[in-house]
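K.L.:
coordinates for the following, if possible.
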Amino acid sequence: MSRVSINPPSLPTPKGYAHIVEAKDMKAIYFISGQVPVRRGRVISKDFTKQTELAFDNLKKALEHVGLSFSSVVKLNIYITDLRFLKELRKVRAKFLPGDALPAITTVGVTALARRGAMIEVEAVAIK
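P.N.:
Modelled structure (predicted):
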């Protein structure tokens, strides 16, 4: 499997993501459902940063279960209930994502998530 992050000079310079990810010669594609900040059946904390760390940690566990890591992720969709937390989101996201293999990312502000109390949900597409 090979992957290349592509950022055309005709588009704005991305910060912490790639505009395009090309994947070749892969064995499998994994679609990981939205991960929320739930531990032991409950949403943890009302703190956005803590929720974000747990959502990404849950995604990491899902990836590891199938023998993958964040370097295998080619697409992230992130849903947050308050766009004022973008700065905090980017800080946490940077801790998990490898700088040399950034995925394409879409972040969407939503009024609510299906899991009551959750402020963030992260879904991914990964390749092997």
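
K.L.:
please make it C-alpha for all contacts and neighbour counts, starting now.
P.N.:
OK.

K.L.:
got the contact list for the residue lying closest to residue 98 once chain neighbours are set aside?
P.N.:
Of all residues not flanking residue 98 in the chain, residue 71 sits nearest, at 6.1 Å (Cα to Cα, 6 or more residues apart in numbering). By Cα atoms under 8 Å, 6 or more residues apart in numbering, residue 71 lies in contact with 97-98, 101-102.

K.L.:
one more, for comparison:
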Amino acid sequence: MAKREAIFPADRHALYKTHGYSAAIRSGDLLFVSGQVGSLADGTPEPDFGRQVQRAFENLASTLKAAGCDFGDIIDVTTFHTDPEKQFETIMAVKSQNFVQQPDPNWTAIGVNWLAGFDFEIKVIARIPAN
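P.N.:
All right, here's what the predicted structure looks like:
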């Protein structure tokens, strides 16, 4: 049985320690990434929505990099949105800049009414490439 290994990006933000969770867990050749939000270094939300989404993707990229992955290794995506109808266009613009390899990963988008002060969150499962 594969042991689980915690993965943290070099530039990790304060939320991991504050809320007691790992940025990602490696199990075998799979990487399970916790929900990434558009936080500033101190863990507070980026106030501008477009920038918050961009920061969430930047935080995701840093976590993927720490495990030797990139966006092309992502298999499954789940996103959480506080106002999907109004936010969708902004999110899709940022998503299209980051997911450039075909085929696109699976994607489930969920509307929620609370994200601890944030308006967008993204979590993924990726396959870690063989060295």
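
K.L.:
and the TM-score between these chains?
P.N.:
The TM-score (TM-score structural alignment, normalised by the length of structure 1) is 0.73; 100 aligned residues with a Cα RMSD of 1.3 Å.

K.L.:
tell me the residue in structure 2 aligned with residue 28 of structure 1.
P.N.:
Aligned by TM-score structural alignment, residue 28 of structure 1 pairs with residue 29 of structure 2.

K.L.:
what about that match, how many neighbours?
P.N.:
Using other Cα atoms under 10 Å, residue 29 of structure 2 is surrounded by 11 other residues.

K.L.:
repeat for residue 119 of structure 1
P.N.:
By the criterion of other Cα under 10 Å, residue 119 of structure 1 has 25 neighbours.

K.L.:
and what of residue 2 of structure 1?
P.N.:
Close neighbours of residue 2 of structure 1, defined as other Cα under 10 Å, add up to 11.

K.L.:
do residue 33 of structure 1 as well
P.N.:
Residue 33 of structure 1: 14 neighbours (other Cα under 10 Å).

K.L.:
which residues touch it?
P.N.:
122-124.

K.L.:
among those, which ones are in helices?
P.N.:
The members of the contacts of residue 33 of structure 1 all map outside helices under DSSP state H.

K.L.:
now the residues you listed in JSON lines, with distance to residue 79 of structure 1 and neighbour count?
P.N.:
Formatted as JSON lines, the contacts of residue 33 of structure 1 follow (distance: Cα to Cα, whole Å; neighbours: other Cα atoms under 10 Å):
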{"residue": "122", "distance to residue 79 of structure 1": "6", "neighbour count": "21"}
{"residue": "123", "distance to residue 79 of structure 1": "9", "neighbour count": "18"}
{"residue": "124", "distance to residue 79 of structure 1": "12", "neighbour count": "23"}
